[in-house]
Structures are given as C-alpha cells and as structure tokens.
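[1] Got a predicted model here, sequence first, then my questions.
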Amino acid sequence: MFIDRICNNLKKQNNYEYCQKTLFGKDILFVKPLTYMNLSGEIFNHLNKEDFSDIIVIYDDVNLPLGKIRIRKSGSSGGHNGIKSLINYLGEDFKRIRVGIGPIPKDINLVDFVLGEFQENELKILDKVLNLSVDALYTIFKDGIDKAMSLYNSQEVKL
C-alpha cells in the first residue's frame, strides 16, 4: 500500500515490483517484494546492488497502534517474520519506518489479523497514516533520519 502511493507505474521483475525516482537530487529505487513475508529478504539475491547501507524498510507492525508510525535507525525484528528475513541478509543495521496496525483483538490470531480486511474507520486512519509515512520518508531523504524521528515519532493519526 505504501509504495503504491509513491510509484505510479510499478514494473515487475522476478519476485518483486519496483520503480525508480529522483527525489531531492537522489536516485531512489523503491522495491515491493511479492514473496511470502517470511521470505522478504530473498529479494536481495535479485537486486543488482553491492551496498545496501542506505536501505529504508517500511512495514506494518502489530506492536504499534493503528495511527502511529515509528522511525528507527536500526533494531531487532520485534517478532516480525518479514524483518527477521531481512535481518538474515542485512543484519540489524538498517533504517525503518514501522506503520502501526495494532493492537490485535484478543479473539483473533495473528495470521488472521494480518491477512484480514480493515474496517471502514480503520481504512480512514490508515490512509492518513500512510500519507504521514510518505512525508516521513521524504523528510529522511531531505533532512536526515534524526530530523524525521523528532518530527514524526510522537505523532498519532486519529479520526
């Protein structure tokens, strides 16, 4: 959902979609894996790039409430299988924007929750928080991750 807000015409290759853009004088490659989440890291076998030190990963996180984002310079997987897979390829030292989709209701298991549909009121919040996430990403490119963290980590989108 996130990458679709930035890229109008995604191209498909192997097990991912991508687009290239120039933002703030920087050539940026946006990549969306099409594999199972726990295989997300395998995408790095297909990218023609030696250095991934400038990567920024944007992902959903059930441990963060819907309406919040959290920007980090590095960290663990927090139990997220897709991030575990990325860490296997990259180590823990990569920038990330976590987009909250939690909490998980007590009567629903994790898989059903993550693969389920959002309710109408949740979609409205998600729309706003995805826009906020795009703004945060642009701030990282323009002003650096420290500035983005100070501006966006305390914000919360509500209806």
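    Perfect, thanks for sending it.
[2] C-alpha from now on. contacts and neighbour counts both.
    Fine.
[3] so the residue sitting furthest away from the middle of the chain is in which element?
    Within the chain, the residue lying farthest from the chain centre (Cα atoms, centre = their mean) is Asp107, at 26.4 Å. Taking DSSP states H and E as the definition, one finds Asp107 inside no helix or strand.
[4] how near is it to His80?
    20 Å (Cα to Cα, to the nearest Å).
[5] Confirm for me that Ser53 is in contact with Phe94.
    Yes: in this structure, Ser53 is within contact of Phe94 by Cα atoms under 8 Å, at 6.8 Å.
[6] Neighbour count: the two, which is higher?
    Phe94 (18 against 10; other Cα atoms under 10 Å).
[7] The more buried one is in contact with Ile56, isn't it?
    Yes: in this structure, Phe94 is within contact of Ile56 by Cα under 8 Å, at 6.5 Å.
[8] other SSEs contacting the longest helix along the chain?
    If you go by DSSP state H, the chain has its longest helix at helix 120-143. When contacts are defined as 3 or more Cα pairs under 8 Å, 6 or more residues apart in numbering; DSSP states H and E, helix 120-143 sits against helix 2-6, strand 95-102, helix 145-152.
[9] Mind listing what's buried along it?
    125-126, 128-130, 132-134, 136-141 (16 or more other Cα atoms under 10 Å).
[10] Put this next to the first one:
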Amino acid sequence: MKLIAALGNPTLKYENTRHNVGFMALDFYLKQKNLTLYDNKNFEAKILKNDDTIFLEPQTFMNLSGKSFQKVLSFYKIQKILVIHDDLDLKLGAIKFKFGGSSGGHNGLKSIDGYIGSEYFRVRIGIGRPQNTELNFLESNVAESSIINFVLEKFTKPELLVLDSSFELISKALDSFISNATLLEIQNLYTKKK
C-alpha cells in the first residue's frame, strides 16, 4: 500500500498560503479524480483510502505533521510514502522529486523525520523566497521573521496561474507513482525548473 501525503496548515485562515501549496496540489489532483478526503479524528487528518493508495492531509498544523503520519503508519501496512511540500529554495512553480535526505529546515519535514525517519519520496514545489532574506548572519532574526511571514502569505492571482500548470504536472507524477514508476522515470518526465 502507498501513502501520498501533502503538508499544510488546516483552517480557512491558511487557505492558499505558500506553506499550503502541498495541500493545494493534492486537492487539485483529487478534484480531477472526483475523490474527497474525509475528516478522521483518530488520525488527526483528512484521509481517503482508494484502492491500494491512502491520501492524507494532516490537520495537526505543519510543525506537528509527523504525529498524523505515525498514527496512519501504525494502522496501515504502507510500503511507499510520497510527501508533497513547499520549498523556499526553488523558484515559484518549479517541481523537483527526490528520495530521502535532509529536511532543509522545513518544520513539517522535520516533524515527519522525527516520527518515521527520512526514507520517503518527496515532491518539492517551489514557492521562491522573499526579496530581503539575502541578509548576513547578524540579521538572521530579521530574515527568519521575514520568511515566516512570507510562507504564511496568500498567493497572488498571477502566482496561482503559474501554480496551476505545476499542479497539472504533479497530478501526472502522482499517477505515475501510483502505477509504480521509478523515481528516475518520474524525475525525467515531470521535473520543472520554473
């Protein structure tokens, strides 16, 4: 069984924010398939089991995402995990795929790693960086505050248009993942630089 999970923050307050681009991408895919996630209090998530794939959106808030993963993994026999998340180090709309590695400072990934380790597939969706984060280490508190504000900002309409084409590609990549394509095949077909 496979687990496809997206990261984001629950509630309308965070809808269409940069940190929620993972939720947005998975919602786009599920809408195309006429599938709906359901609230599950036990898993602290919105979840759907469809054939041999579980779709998951933790409702624990980003920094505690791992709690939900651990609950799902203790209930289902999952062989492959794919996590969809935002990435500050990629330009808006860029898409990269990888397996394992560091969290890159992403608190949602840190939480997952803390509960289940880092051996899972990732879909990294670029959200870019705020302009003023090229600061020296003496101004690191200012840069960190700027990044927190940036990831919690809502996307503009032009940015949402850029993301739509990225979500189309990600949807195809998810179908390939479900069909057991290799990481290399997915990377070759669906990586998007910008």
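    Alright, I've got the coordinates. Keep in mind that this is a model prediction, so the values were computed, not measured.
[11] Tell me which residues of stretch 52-66 of the first structure come out buried.
    So for stretch 52-66 of the first structure, counting by 16+ other Cα under 10 Å, buried means Ile56, Val57, Ile58, Tyr59, Asp60, Asp61, Val62, Asn63, Leu64, Leu66.
[12] tilt between the longest strand seen in the first structure and strand 95-102?
    Scanning the first structure for the longest strand, with DSSP state E as the assignment, gives strand 56-65. With axes from the mean of the first three to the mean of the last three Cα atoms, to 10 degrees defining the directions, strand 56-65 of the first structure sits at 30 degrees from strand 95-102.
[13] Just tell me the aligned range of the following helix or strand past strand 56-65 of the first structure in the second structure.
    Toward the C-terminus, strand 56-65 of the first structure is succeeded by strand 69-72 as the next helix or strand (DSSP H and E). Per the alignment by TM-score structural alignment, strand 69-72 of the first structure matches residues 95-98 in the second structure.
[14] Now the matching stretch on the first structure. Mean distance?
    Its aligned residues in the first structure lie a mean 0.5 Å from stretch 95-98 of the second structure after superposition (mean Cα distance after the TM-score superposition for the first structure).
[15] any idea how far that stretch is from the chain center?
    Stretch 95-98 of the second structure sits 11 Å away from the centroid of its parent chain (Cα atoms, centre = their mean, to the nearest Å).
[16] Can you point out the buried residues in that stretch?
    Within stretch 95-98 of the second structure, the residues that qualify as buried are Ile95, Lys96, Phe97, counting by 16+ other Cα under 10 Å.
[17] my guess is the first one contacts Val123, does it?
    In this case it means Ile95 of the second structure. Yes: using Cα under 8 Å, Ile95 of the second structure makes contact with Val123 at a distance of 6.9 Å.
[18] Need the counterpart of Tyr59 of the first structure in the second structure.
    Checking TM-score structural alignment: Tyr59 of the first structure goes with His85.
[19] And the residue lying closest to its match once chain neighbours are set aside, how far from Ser140 of the second structure?
    Closest residue to His85 of the second structure apart from its sequence neighbours, by Cα to Cα, 6 or more residues apart in numbering: Gly22 at 4.5 Å. Per Cα to Cα, Gly22 of the second structure is found 27 Å from Ser140 of the second structure.
[20] Equivalent analysis for Phe61 of the second structure, please.
    From Phe61 of the second structure to Ser140 of the second structure the distance is 25 Å (Cα to Cα).
[21] So those two - more neighbours on which side?
    The neighbour comparison of Phe61 of the second structure against Ser140 (other Cα under 10 Å) goes to Phe61, with 17 against 13.
[22] Translate that one into the numbering of the first structure.
    In the first structure, Phe61 of the second structure lands on Tyr36 (TM-score structural alignment).
[23] Who are the contact partners of whichever residue in the second structure pairs up with Asn131 of the first structure?
    Aligned against the second structure by TM-score structural alignment, Asn131 of the first structure finds its counterpart in Glu168. Taking Cα atoms under 8 Å, 6 or more residues apart in numbering as the criterion, Glu168 of the second structure is in contact with Tyr29.
[24] just the one 3 residues further on next, same as before
    Contacts for Ser171 of the second structure were tallied using Cα under 8 Å, 6+ apart; they are Ala25, Leu26, Phe28, Tyr29.
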